[in-house]
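A.B. asks: coords please:
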Amino acid sequence: MTELTFDIHAKDGDARTGTITLPRGRIRTPAFMPVGTAATVKAMYPQDVHALGADVVLANTYHLMLRPGAERIDALGGLHKFMNWPWPILTDSGGFQVMSLAKLRKLDESGVTFQSHIDGARHHLTPERAMEIQRLLGSDIQMQLDECVRLPAPEADVERAMRLSLRWAERCKAAFGTQPGHALFGIVQGGESPALRRASAEALVGIGFDGYALGGLAVGEPQDVMLAMIEASAAYLPAARPRYLMGVGSPDDLIESVRRGIDMFDCVMPTRAGRHGLVYSRHGRINLRNAKHADDPRPIDPESSCEAARIYSRAYLHHLVKAGEILAMMLLTTINLAYYETLMTDIRAAIAAGRYADFCAETKARWARGEGPESRA
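C.D. replies: Predicted coordinates:
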């Protein structure tokens, strides 16, 4: 076992708050990990991401293996030094990006052969190579290589992919070997089948990992299906290990998944939305492209802990968005990440106080009321 420890501090139903401890720092859970796909959280300085409350960021194996290359990053001192982020980093395995981005994929027992979406170069990604890349990057939490199936799909295809992912999980653990200070997570697959999710979870626990992720969700299925699959998986995962829901999601997805025992999340939603004129706030989502904001002197949220949400008017932000100014992307991304990290802080406090159900109800009611009690919609 590695040097990762996970201490649970409080529980409220299945929701729990705790701390993941690694040599490079502590991760307060439930945790939202900003996505730094290509060794950067887009439109953000690394120190500003940390100052907003992020204890850990996610970087992407697929993108970094293609550009600038894992061997190059290793030669330059590793990913933490390369991107000036001294705190924990989680790297995904690249499996999802191979499914969604690569050209001319060919998958077999050994791994997946694909053409780069950048230059068409051919690559062969095996479980062993996925572990080698992540070891070269030096990430603190590494993910097994798995096969992601687009849903809906025939159950036979889902089961085949799940069984293959389990065989790859065994190979990943063997290839991971002993890496003091670094952790390896397995990934539960099984599509929309509770039985397959249970079988995957139980088999992964038998192999033994430092934490367990739920993959193959948030790919277009209804929220109720996603939540049912969380329940079908979490019940068979060890309570003493972190649970990570990959690629999720919206604020509502976060609070409902925490309610079902999830500890970690990542999603491009807050950063991507910020680059496209959308803001997340205590009062819900605001589309700053809408003309109604052109003459609105109000800030996004006068009570926000984020200065950008307090001091810039909606009219000014609307102008920046419509003009295509880079500052719009920077400010809106900051506002969104600040809101997400504040939401996680509030979630942890509500769990610790034993009032998580009330917190969820109050938060959803505020979202339903819209942009604030003084809204001029």
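A.B. asks: For the rest of this, base every contact and every neighbour count on C-alpha atoms.
C.D. replies: OK.
A.B. asks: how close does Val188 get to Ile230?
C.D. replies: Taking C-alpha to C-alpha, to the nearest Å as the measure, Val188 falls 10 Å from Ile230.
A.B. asks: between those two, who's got more neighbours?
C.D. replies: Val188 (32 against 23; other C-alpha atoms under 10 Å).
A.B. asks: Quick check: the residue lying closest to that one once chain neighbours are set aside vs Leu164, distance?
C.D. replies: Leaving out its chain neighbours, the residue that sits closest to Val188 by C-alpha to C-alpha, 6 or more residues apart in numbering is Leu214, at 4.8 Å. To Leu164, Leu214 is 16 Å away according to C-alpha to C-alpha.
A.B. asks: element containing Lys322, please.
C.D. replies: helix 314-323 (DSSP states H and E).
A.B. asks: after that helix, next one along is what?
C.D. replies: Going down the chain from helix 314-323, the next helix or strand is helix 326-352, by DSSP H and E.
A.B. asks: List the buried residues for that following helix?
C.D. replies: 328-345, 347-352 (16 or more other C-alpha atoms under 10 Å).
A.B. asks: Could you also give me the structure for this second sequence? I'd like to compare it with the first:
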Amino acid sequence: MTERFSFRIDATDGKARTGRIAMLRGEIRTPAFMPVGTAATVKAMKPEAVRKTGADIILGNTYHLMLRPGAERMARLGGLHSFMNWQRPILTDSGGYQVMSLSELNKLTEEGVEFRSHLDGSKHMLTPERSMEIQRLLGSDIVMAFDECPRADRPFAEIEASMEMSMRWAKRSRDAFDTGGDHAARAALFGIQQGALDEGLRARSAAALREIGFDGYAIGGLAVGEGQEAMFATLDFAPDQLPEDAPRYLMGVGKPDDLVGAVERGIDMFDCVLPSRSGRNGQAFTWNGPINLRNARFAEDLEPLDSRCACDTCATYSRAYLHHLIKAGEILGAMLMTEHNIAFYQQLMQAMRDAIGAARFAGFADDFRRNYCKT
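C.D. replies: Predicted structure coming up:
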């Protein structure tokens, strides 16, 4: 039987690395991009269509699923995998970021966060222990420790205090996860490094996480408004502070050129709502950069979205047709654009895996940026 969780590195090229995560529900090729299925769905796509793009794993959202349909109900219905017909691995975030950013009247204490739902105003309490319980009820394969995600522009003392509390919450998350019975025996737990843009705080956070011990390690607190230059400057040191023999997951990132730059700096896993959200709003990602299909210049353009893309959208439909669907507000437009964007992200990940394996990643990255960022 496949073991609960293992990670192997198959090849390296500079700091970039390609490998595989083995779990009971399947293998995850790294670097990996996880489409975001916030409320048990990658918006505008069937799960089988998401898999067809090459995705090995998707992300579910603890905050949204605890509010609707509810974690206990999800467990009664057989868990998230059977509920949404996705039988491969699912990573669930802890809910901490959404509690801070979406809910009303937050009250943050050492115990956790008391908040009101953005849906109906009902009151809830989310703690490390409750976050672990919810992710167990959902049946998550990769569980994220509960943390707070402060913005980088907060005062240093606040960022330091937040990081230290997140490390205490990480230990409580570890303890609660380990009492999860059968779920703990088949799932994995990732810790989350915090510390904003400060190298010293990040080092302290990484040391605390290593002492606790996790299956994988995420870099949190980036992609929250600091800009690509500051993010890359932080990634120049943050991944190196984490264990080399465990996956490194950059949360909430990002644009295609963000992914290439992060892989260049040693990142193995990503998630972001951008490809699906952009698709629903008429933006397509291509090897020659993003394009806005709402633009009138595409009204009579019979070329595919991207001649290098192998997805069904590019093989079947023209830019003119997609322009028409989007301008007309047709649901099919959002479906086809999302399918293309998710497929493009998966093709980009495969291209990076191939380049690392062939020891030509630096040249690939330079060529990608030359074409993608030329406009």
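A.B. asks: if we can go back for a sec, more crowded one of Leu214 and Leu164 of structure 1?
C.D. replies: Taking other C-alpha under 10 Å, Leu214 of structure 1 and Leu164 do not tie; Leu214 has more neighbours (23 against 18).
A.B. asks: residue in structure 2 matching the more buried one?
C.D. replies: Here Leu214 of structure 1 is matched to Ile219 in structure 2, going by TM-score structural alignment.
A.B. asks: Identify the residue spatially nearest to the residue located most distally from the centre of structure 1, adjacent ones excluded.
C.D. replies: Using C-alpha atoms, centre = their mean, the residue of structure 1 lying farthest from its centre is Asp295. It sits 35.6 Å away. Nearest residue to Asp295 of structure 1, sequence neighbours excluded (C-alpha to C-alpha, 6+ apart): Ala315, at 5.3 Å.
A.B. asks: hang on, the earlier thing: residue in structure 2 paired with the residue farthest from the centre of structure 1?
C.D. replies: Match for Asp295 of structure 1 (TM-score structural alignment): Glu300.
A.B. asks: Regarding Thr12 of structure 2, what is its secondary structure?
C.D. replies: Three-state call for Thr12 of structure 2 (DSSP: H, G, I helix; E, B strand; the rest coil): strand.
A.B. asks: from what I can see it touches Ala358, true?
C.D. replies: No - the criterion here is C-alpha atoms under 8 Å, and Thr12 of structure 2 misses it with Ala358 at 9.3 Å.
A.B. asks: quick revisit: got any residues that touch both of Val188 and Ile230 of structure 1?
C.D. replies: Residues within reach of Val188 of structure 1 and of Ile230 at once, by C-alpha atoms under 8 Å, 6 or more residues apart in numbering, are Leu214.
A.B. asks: I'd like to know how far Pro238 of structure 1 sits from Val205 of structure 1.
C.D. replies: From Pro238 of structure 1 to Val205 of structure 1 the distance is 8 Å (C-alpha to C-alpha).
A.B. asks: got it, and Glu155 of structure 1?
C.D. replies: The gap separating Glu155 of structure 1 from Val205 of structure 1 is 23 Å, by C-alpha to C-alpha.
A.B. asks: Gln223 of structure 1 too?
C.D. replies: When Gln223 of structure 1 is compared with Val205 of structure 1 (using C-alpha to C-alpha), they lie 26 Å apart.
A.B. asks: Strands of the stretch 151-300 of structure 1, start to end?
C.D. replies: 183-188, 211-214, 243-245, 264-266, 278-281, 284-287 (DSSP state E, counting those that start in this stretch).
A.B. asks: now the fifth one: which residue numbers in structure 2?
C.D. replies: Translated: strand 278-281 of structure 1. Strand 278-281 of structure 1 falls opposite residues 283-286 of structure 2 when the two are matched by TM-score structural alignment.
A.B. asks: Stretch 188-200 of structure 1 too?
C.D. replies: Taking TM-score structural alignment, stretch 188-200 of structure 1 hits residues 193-205 over in structure 2.
A.B. asks: With distance to Asn60 of structure 1 as added columns, please give the strands of the stretch 151-300 of structure 1 in TSV.
C.D. replies: Below are the strands of the stretch 151-300 of structure 1 laid out as TSV (distance: least, C-alpha to C-alpha, whole Å):
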stretch	distance to Asn60 of structure 1
strand 183-188	15
strand 211-214	16
strand 243-245	16
strand 264-266	12
strand 278-281	24
strand 284-287	27
